[in-house]
Each structure stands twice: as C-alpha cells, then as structure tokens.
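# Okay, here's the prediction I keep looking at, along with the sequence it came from:
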Amino acid sequence: MTTTTGISTHTGRAAPLNQANVDTDQIIPKQFLTGVTRAGYGKHLFHDWRYLDLNEQELNPDFALNMPEYQHASILLCRENFGCGSSREHAPWALADYGFKVIIATSFADIFYGNCINNQLLPVALGNEQMDTLFDHVNAQPEAEIHVDLPNQTVSVADHQFSFDIAGQHKQNLLKGLDAIGQTLEHEGQIEKYEDNEPVWL
C-alpha cells in the first residue's frame, strides 16, 4: 500500500519511557523479525523490558507500558537518540501496531526518523527542558492528554505549548499519507511523459 489517510492532528495519553539511546533491537528484538507483513509486531514491542519471561506470559510491572495508568497510550515520550542501532523498518511497524501514533523525543536516529515518516508515525523532536516538562506533567497526571498539531507544528498539554521543526517534504508526506512509493506516484504524469518521449530503440 502506498497511501493511508495521513495524519494532521492527534490527541491522546502518553507513556513515559525516560531513557536515552533506545535502539531498534530493544524496540523489536531480532528474533521476532519473521513476518512478511507489518501486522503482529506490537505484541513483541520492547520485549526484553515488558516481559519477565521468554514466552511473554509474565509482564514486568515496573515497565511504564505495563502500568495501568499508561494503558492505551497513543503517544510515546522518550529521550535522545531514540531508534539508534540497526535500520530495521520493523521498529516503527511495532510501535504503530502497538497503537502509537506519535513519538516525542529529544532526538532521533536519522534512519529511524525516515522510517517513521514512511510509515505514518509522527516523530516530534523537542528540547531537553520541553521534554522535562512533558515527563513531569505525565508522571503527575497520567490521564492528561497531549495534543499534537502537525499543520501548526505544535505540541500542547495543559497551559504549555511547544513548537517543533519538521522538513516541509516530511510534513507533506505525513499529511497526505504517502510512503516512498506514493511520493513517486505523485509524479506519475511526468514519468509517463518522459517515457513517451524516449526513442523507440531505448
């Protein structure tokens, strides 16, 4: 599939993962990279932290995603260099399959960031002080909802509002619901015109 409905604004609860350098092998360990579709990876998200056993039967009660107050969160808060490590696209697949729509972090690994864009998972980078405010607010009020506005490039919670940067092309791809193939097909008319003008012998 090359297009989805896109993302414009999103409001939801947030789960706080207050760690830096979370790599893609922690997001989705390599032993689970066996599927041929994007579905089914959410169960294994953060496997080594979420579960106390290899068979995923016993949850770790100390891990944020397992705490009752952070159930059904659709926004993930994290620290710098989120998504570092291997380039596996399964990492955003797992996050999206679990139910996350937005990842807010201090910074992202470049390849992971691009993979998020291609999979309609909105990555938002904010400064350390802004992230401190979000973590403090969510820890104090787990039921608080964060509002993310992509067209206006803002993140809001209670009386706080922060602006974030995003490249114009990335923004448009998210708004339109385009992956890499969808971006190419936007120029289908130009491609066909070029091919029609090619000499027959080519």
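Nice, thanks for sending it over.
# can we go C-alpha only for contacts and neighbour counts from here?
OK.
# Give me the distance between the residue positioned nearest the centre of the chain and residue 51.
Nearest to the mean C-alpha position of the chain, counting by C-alpha atoms, centre = their mean, stands residue 121 at 3.8 Å. With distances taken as C-alpha to C-alpha, to the nearest Å, residue 121 is found 24 Å from residue 51.
# picking that back up, OK, contacts around the residue nearest to the centre of the chain?
By C-alpha atoms under 8 Å, 6 or more residues apart in numbering, the contact list for residue 121 reads 92, 96, 100-103.
# Quick one: residues in contact with the strand or helix carrying residue 104.
Applying DSSP states H and E as the criterion places residue 104 in strand 102-105. The contact list for strand 102-105 (C-alpha under 8 Å, 6+ apart) reads 10, 74-80, 82, 121-126, 131.
# Let me know the next secondary structure element after that strand.
From strand 102-105 onward toward the C-terminus, using DSSP H and E, the following helix or strand is helix 110-118.
# Can you give me the neighbour number for residue 192?
Counted by other C-alpha atoms under 10 Å, the residues lying close to residue 192 total 11.
# put this beside the first:
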Amino acid sequence: MAGWQRHEGEAVALPRADIDTDQLIPARFMSASRAEGYGGFLFADLREDAADFPLDRHPEASVLVAGPNFGCGSSREAAVYALVDAGFRVVVAESFADIFAGNAVNNGLLPARVAEAGAILDALGSGTAPARIDLETATLEIAGARHAIELPDIWRRKLVNGWDDIDLTRAHEDEIAAFARARRDAAPWTWPARDGSRDRA
C-alpha cells in the first residue's frame, strides 16, 4: 500500500448521521472477490433508492463529508475497501466508529475527525468544493476555511508510510529481537531446547 502525506481533491457532502457498514456495502456483496473491486458496491442500496444520489452526481469526488458516527455497525473491513476502490482517500465527519476508523487507517483511508464537519456539510450543500488535506500539519482546507483534524501520531505514521498493523510491528523488529534475547538470558527455562528438552537454570 502506498503512503501519502497530502491529498487534493473534490469534496462531496453526504448529510447523513450514523452511516453504518451495511449501508456502505450491503452484506450480499461480501462474497465478491476483492480483485474485482468493491467500488461498484459502495452505497448500493442507498443509490438504488435515491433518484439523485450525491456520489452519482459527483463521481470525481475523493473526499467524502458525512454526518457523525460514520462507519458504525458490524466490523466489516469491506466497507473500507468499497470506499477506497471507489476512489476515496478521506472521509470527514465529526466522529467515527472505532473499528471502522482502525480499518480505514490500515487501508490508507483517513477518517478525518473535524469538529466543524456539520458546518462543512452546510457549506457544500449539493455541490462540491476543492479540498486539501495535509497530514503533517493535521489540517483540512475546504470551502474557503481551514480546519484542524484530530489525528493521532500513530495514524499519521501509518498513513504516511503506507503501513498496516503488521508493518508497524515490523518497524520494531530490532527492539523485539533485543527483548527476546534479554528474556532468554534472564529466564532460559522458559525456552525449549533444540533437542526437545528444556534448558535448566
């Protein structure tokens, strides 16, 4: 996964609160291969029910601005896949479900917590606006205003480097190996011997 530090793109508003993962990608699409791409399944039911869905009007958008508690519901990582495969790099909301936020960061998608997300929704209305996100300064510039993003340092590190949790662990391989050596020296009886017996103190 490629990392990123800055993103510029068009922002589109989806003024709904409590968007859950089943709305993001309905369960019946979960058997599809990720290799085929999940972008076409994003908001499938909402798009079918709406005569004029915002993402259909603005397919070029790469920044989604939504209501609070985005990504609630079941912990399906496919919801993030659908957003990423549809071309989104950032979702802006006042708050996110914790599991969704973790899955998003692990897949290069920024869940941008912005206190003024409601005001941004109002400013966008049914149109779009250029948006610029900078991970280094943790800021969002959109609709003529600059907003602070609540961005934990660990999220920034993972997004900039294109890391998931496994990559983050690998970044500490030297420290892990040093701990293992020290532990073995301090408590050799806890380690199996190569001949199948155990070392004795």
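Thanks, I have it. These figures come from a predicted structure and were not determined experimentally.
# Please report the TM-score between the two superposed chains.
Once superposed, chain against chain, the TM-score is 0.85 (TM-score structural alignment, normalised by the length of the second structure); 187 aligned residues with a C-alpha RMSD of 1.9 Å.
# hmm, back to that, counterpart of the residue nearest to the centre of the first structure in the second structure?
Taking TM-score structural alignment, residue 121 of the first structure has residue 109 as its aligned residue in the second structure.
# try residue 65 of the first structure
By TM-score structural alignment, residue 65 of the first structure lines up with residue 55.
# Could I get the buried residue list for the longest helix seen in the first structure?
Using DSSP state H, we find that the single longest helix of the first structure is helix 128-140. Under the neighbour-count criterion of 16 or more other C-alpha atoms under 10 Å, helix 128-140 of the first structure has 130-131, 134-135, 137-139 buried.
# equivalent range in the second structure for the helix or strand following it?
Downstream of helix 128-140 of the first structure, the next assigned helix or strand under DSSP H and E is strand 145-149. Using TM-score structural alignment, strand 145-149 of the first structure corresponds to residues 130-134 of the second structure.
# Pull up the aligned stretch in the first structure for the longest strand seen in the second structure.
Ranked by number of residues, the top strand in the second structure under DSSP state E is strand 6-14. Mapped onto the first structure using TM-score structural alignment, strand 6-14 of the second structure spans residues 9-17.
# Show me the strands in the second structure, by range?
Counting by DSSP E, the strands of the second structure are 6-14, 63-66, 90-93, 110-113, 128-134, 139-142, 145-148.
# mean shift between the longest one and the first structure?
Superposing on the first structure and averaging over aligned pairs (mean C-alpha distance after the TM-score superposition for the first structure), strand 6-14 of the second structure comes out at 0.9 Å.
# From the rest of the structure, what touches the match of strand 6-14 of the second structure?
With C-alpha under 8 Å, 6+ apart, stretch 9-17 of the first structure has contacts from 64-65, 70-79, 101-102, 135, 138-139, 142-151.
# quick one: residue 50 of the first structure from residue 146 of the first structure, how far?
Residue 50 of the first structure is 24 Å from residue 146 of the first structure, by C-alpha to C-alpha.
# Residue 126 of the first structure too?
In terms of C-alpha to C-alpha, residue 126 of the first structure sits 14 Å off from residue 146 of the first structure.
# Name the single longest helix found in the second structure.
helix 173-186.
# returning to what we had before: out of the strands of the second structure, which gets nearest to residue 163 of the second structure?
For residue 163 of the second structure, the closest of the strands of the second structure is strand 110-113, at 12.7 Å, according to C-alpha to C-alpha.
# Alright, that wraps it up for me.
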